[in-house]
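In: Kindly generate the corresponding structure for this input.
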Amino acid sequence: MNRTTSLARLQNELFDICIIGAGASGAGCALDAVLRGYKVALIDKKDFASETSSRSTKLIHGGVRYLEQAFKKLDFAQLKQVRHGLEERHIVLKNAPHLARPLALMTPVSSWIEGLYFKIGLSLYDTFATNDTLPKSKWLSKKEVLEKIPTLDRKKLHSGVLYYDGQLDDARYCLALAQSASENGAAVANYVEVNGFEKEENGKVNAVRAKDAISGNAITIRTKLVINCTGPFSDHVRLMANAALSERLRPSKGVHLSLPYHTLNSEYAMLIPKTSDGRVVFAIPFEGATMIGTTDTECDEINREPTLNHAEREYLAATLNPYLAKPIDPKEIRAGFGGLRPLLAADPSKSTKSLVRDHEVEVDEASGLISLLGGKWTTYRLMAKDTLDEADKVLGDAKDCRTADYVLAGGENYRAKSWQDIQAKYALPEDISRHLVLKYGSRAPQVALLAQEDNALKERLSPHYPYIRAEVVYTVRNEMVVAPRDFLARRIRLEITDWNETLNSLPVVADLMARELSWTDEEKTRYADAYAEEIGKFISDAR
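Out: The predicted model follows:
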């Protein structure tokens, strides 16, 4: 992906479809649209997946909680959501095998009655997953549970129910969607902020007015159709196109915190079925850390980045502590992050916890704007398909969706053991070789080659992690990294697992980016200082 080339195309070409928002839904729509033969533009006011789509619990699932609510409340909308999620789960796993994989989740129980309840529920969950090959749920003995998660409190533990869902690196999966769209002809650019629309005499939108957030230059994108995929910010774009529309979204804030891997000391994740507010919470191994989340609170301040605060930190720790032999030491908390769910609310009296994570495609007859509202990561592809089916109707040309079997960038000819080839050919340590293959898939040799050509690029960014300097150079050249946070938060995920090491790595990352992007010393200092200030705020908010 070349940002300069894309910006020139955005300014000078006529597009069939311009998609605003390059999160999971927008990037998914861009890939679907370009595979249908449309001429597509994809833009985002920040980086790819910079908001909700990089701040999930990293699960590909139908939703165990939704299934429970469906039967308890006879809520068939929840049941439909579970079915859709489980139907899509195997596609998400299959289409990017380097970025998504099966995940074993343990549900600890304190009595045989509780164990029977969860075994029946998770067996029902299994029956809805008809299209994949994940193992079925099992009821395990206390001994078997402790063999898999040795840090649990054996005194309170009776047994456990094991089941399987999927896990993904959400930010990089979204990037792979955007890359795939770009490689199939879409004009893709980050840091392009929309500030208005131009319309024909009949009121239909025919151009997007925007600004390059890096240079400040104005851009006018001429297009036959606009699709709004801005998640929790969708109402802002809808009202920009048609001020007469009513607001549709009820954003909800969810936060996660990151602890050392030894908190669970396991590659098994854990579902905590009992919380003080009636939700379920997950503790999941991710990138060498144990990640705990999520919360659910009403959020009205959507223009301010959601962060982990002290009360949320205490809530999550208090939720996990009863299951651990040794309680969490607050000093061990390494990082945290927050995100906004774009929940659809027909009934304003309902709490956000009771709202279904379903989606809706809205076509505004007055402006012609199509908005994809609601939804969740697991069903991104179905959401995009529904949206492009509506776009077909508007543009008058029904076309087949081809995304179900499309292998994403980096997944081509992927082999899980190809890290051994990287290790042997490029003389890189095992942990670095494994990391490169899991992040870049079949394109990992391109990163390794940079390190081979320049020994300085073989060096680690942090002695505690497998990230190397060559990745900075590669991502600037190939993945449209524009700012240090793009790299540290979304390309390698260090920001969400370890704030201190993010700060320690920042000077080297800024130096390498300055060299690649021809920054002046003043520009380098400005980028680095601004990001360090952001991390400092995150640390302060969590105290």
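
In: use CA for all of it now, contacts and neighbours both
Out: OK.

In: Break down the stretch 101-250 of the chain into its strands, ranges please.
Out: Secondary structure of the stretch 101-250 of the chain (DSSP state E, counting those that start in this stretch): strands located at 138-141, 159-168, 187-189, 192-199, 205-212, 218-228, 249-260.

In: ok, residues contacting the shortest one?
Out: Outside of strand 187-189, the residues within contact range by CA atoms under 8 Å, 6 or more residues apart in numbering are 1, 3, 6-7, 9-10, 40-44, 178, 181-182.

In: one more to put side by side:
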Amino acid sequence: MSEQSQRTDKHNDHGAANAPVGSGDPVSASKLGPDERERNWERLGSETFDVVIIGGGVVGAGAALDAVTRGLSVALIEARDIASGTSSRSSKLFHGGLRYLEMFEFGLVKEALAERELMLTKICPHLAKPVSFLYPLSKPVIERPYVAAGLIMYDTMGGARSVPRHKHLTRAGALRMVPAMKKDALVGGIRYYDGQVDDARHTLAVARTAAAYGAVVRTSTQVVEFVKEADRITGVKVRDVENGKETTVKGRVVINATGVWTDELQRLSGGRGRFKVRASKGVHLVVPRDKIPSESGIILKTEKSVLFVIPWKSHWIVGTTDTDWNLDLAHPAATKADIDYILDHVNTVLATPLTHADIEGVYAGLRPLLAGESEQSSKLSREHAVARVAPGLVAIAGGKYTTYRVMGADAVEAAAEDLPGRVNPSCTQDIPLIGADGYTALVNQADRLASEHGVHPYRVRHLLDRYGSRIHELFELAAQHPGEDGAPSPLLQPIAGAPEYLLAEALYAVTHEGALHLEDVLARRTRISIETSHRGTESAQQVAELIAPVLGWDAATTKEEIDGYIARVAAERKSQTEPDDESADEVRLQAPEIRDLLVSPVA
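Out: Coordinates of the predicted model:
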């Protein structure tokens, strides 16, 4: 039997091991509940994997899916939570990057547009949706042909396949579309389309799809040491952050996909990297939808970068900033200066200015940019780099969220040099994420589903855009907790303080989606932490008490989770009143760390 056949057989065995006993459905292996977590710990310590991937962001998850669907055995390890870093704090767009045309990065734009098309049509149509933007023109005559030339190129390179082509508007037409704008802020406009996604849920879907095909996916699992034989990396020593247990994970090749932690992890391996990663902080504000009357998003050029006003359900996301960050990588803090910068720039075009009182949520994320090309972070390349930094160790960094699938494939290609035998080509361009299969038909059946389960049709459509065809698992979970006298399940009631979400979603987060802490549910499985003015504090107790039995929490642990979350929100609020990064970072770090990570270069 060939090496490749052995790997493929091993992969098939993994899929069977991860599926429920007697199940003939390999996709059922995507469940990431407490039982699967225990089983995966045993697998980490007892098997030798073709590929061990460190980092549960979108690139790490994408690499795991790419590798496992090539027939390789895969372990994906994350110290915190899936998408707990950059991949839950982006602008939430699948976009070509219109501004990169001005930097002559045509290859990056074309690649990103191709990926955007795949996401909208094949890979995750339940999660990715078209979104329109108005580009307001402020200068008569000269600006329109210049911007139009860029948008013609954008459309020609692949931007107008499943979305409409750009459209020119007069000032009156632009104001009808975006009545929120000042009349003197534009002389006309051009409307174009990009794609939008809930980044945290998408990253989770990628990771769960990798699990469905046989990958071991485990969070709260921190790499504390690299294992070597002579000069070769042969695995990693990991620690379960929740209970302190340690084990060694053997791997034929290790991929470092830790984003802004790339350099720290490289130092832990004892080697020198082939490139440096520079963290750039991006801050976004969330405001209610009625604060900006508009039928479309808005894109504005600033002196440093671009500013987006992005429709987000019953809210707007406004951002972003682009500044160097050299402090705590796990909890980047937004400052009053960051918030004022965004408000000042967006208010130059709004007839009714936004104020601090209008802000529901604030979040800050770090872009992992390749360093060394420019002193200005906004001009650093968003193209990615892959390097075999040592025998058995590959690193990947840079890039942008939209091109995660290409990055994952490139990382596995580089890792293949350390694997015996032939490795199959990447096929993720043809692999829909869990929930995509049957999604369109279910949208057409939304009224029937609503009637069957006693919920409003708009609620079903909302759930379909978050879970796709996995909505059936959500309803099955609710059915296990029936209401009294034939009433609908209490799990189909809204979460306290967060009417857009159901209690079933919070429970599903821990039974199927790997959430281990209250913060995981409120900040990533749902987006309650940024979509409500209380930022989740009014939901914390109800959600914590709901998930406590599944996670084995006693009363003291439940209280600790609630208190810890409330302290996190308080620290974030206070940090957002501080004038600079240093003081904001100091305040933010006063909140307790909910995961017991060791103090190390990758903690």
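
In: coming back round to it: show me the one of the strands of the stretch 101-250 of structure 1 that comes nearest residue 524 of structure 1.
Out: Distances from residue 524 of structure 1 to each of the strands of the stretch 101-250 of structure 1 were compared using CA to CA; the shortest belongs to strand 205-212, at 19.0 Å.

In: Just tell me the aligned range of the closest one in structure 2.
Out: Alignment note (TM-score structural alignment): strand 205-212 of structure 1 is matched to residues 233-240 of structure 2.

In: Look at stretch 258-273 of structure 1 and report the distance between its end residues.
Out: In terms of CA to CA, to the nearest Å, the two terminal residues of stretch 258-273 of structure 1 are separated by 20 Å.

In: tell me which residues in it are buried?
Out: 258-261, 263-273 (16 or more other CA atoms under 10 Å).

In: now, which of the residues you listed lie within strands?
Out: Counting by DSSP state E, the part of the buried residues of stretch 258-273 of structure 1 found in strands is 258, 259, 260, 269, 270, 271, 272.

In: Counterpart of the fourth one over in structure 2?
Out: The criterion is TM-score structural alignment: under it, residue 269 of structure 1 has residue 297 as its aligned partner in structure 2.

In: Need the max-distance pair from the buried residues of stretch 258-273 of structure 1.
Out: Pairwise distances across the buried residues of stretch 258-273 of structure 1 peak at 22.1 Å for 260 and 273 (criterion: CA to CA).

In: Quick one: residues contacting residue 27 of structure 1.
Out: Residue 27 of structure 1 touches 21, 42, 174, 175, 177, 178, 181, counting by CA under 8 Å, 6+ apart.

In: Tell me how far the aligned partner of it in structure 2 lies from residue 414 of structure 2.
Out: When the structures are aligned by TM-score structural alignment, the residue of structure 2 matched to residue 27 of structure 1 is residue 61. Applying CA to CA, the value for residue 61 of structure 2 to residue 414 of structure 2 is 16 Å.

In: With residue 9 of structure 2 instead?
Out: Note on residue 9 of structure 2: its distance to residue 414 of structure 2, by CA to CA, is 22 Å.

In: Which residue of the two possesses the greater neighbour count?
Out: Comparing residue 9 of structure 2 with residue 414 by neighbour count (other CA atoms under 10 Å), the higher total belongs to residue 414, at 19 against 15.
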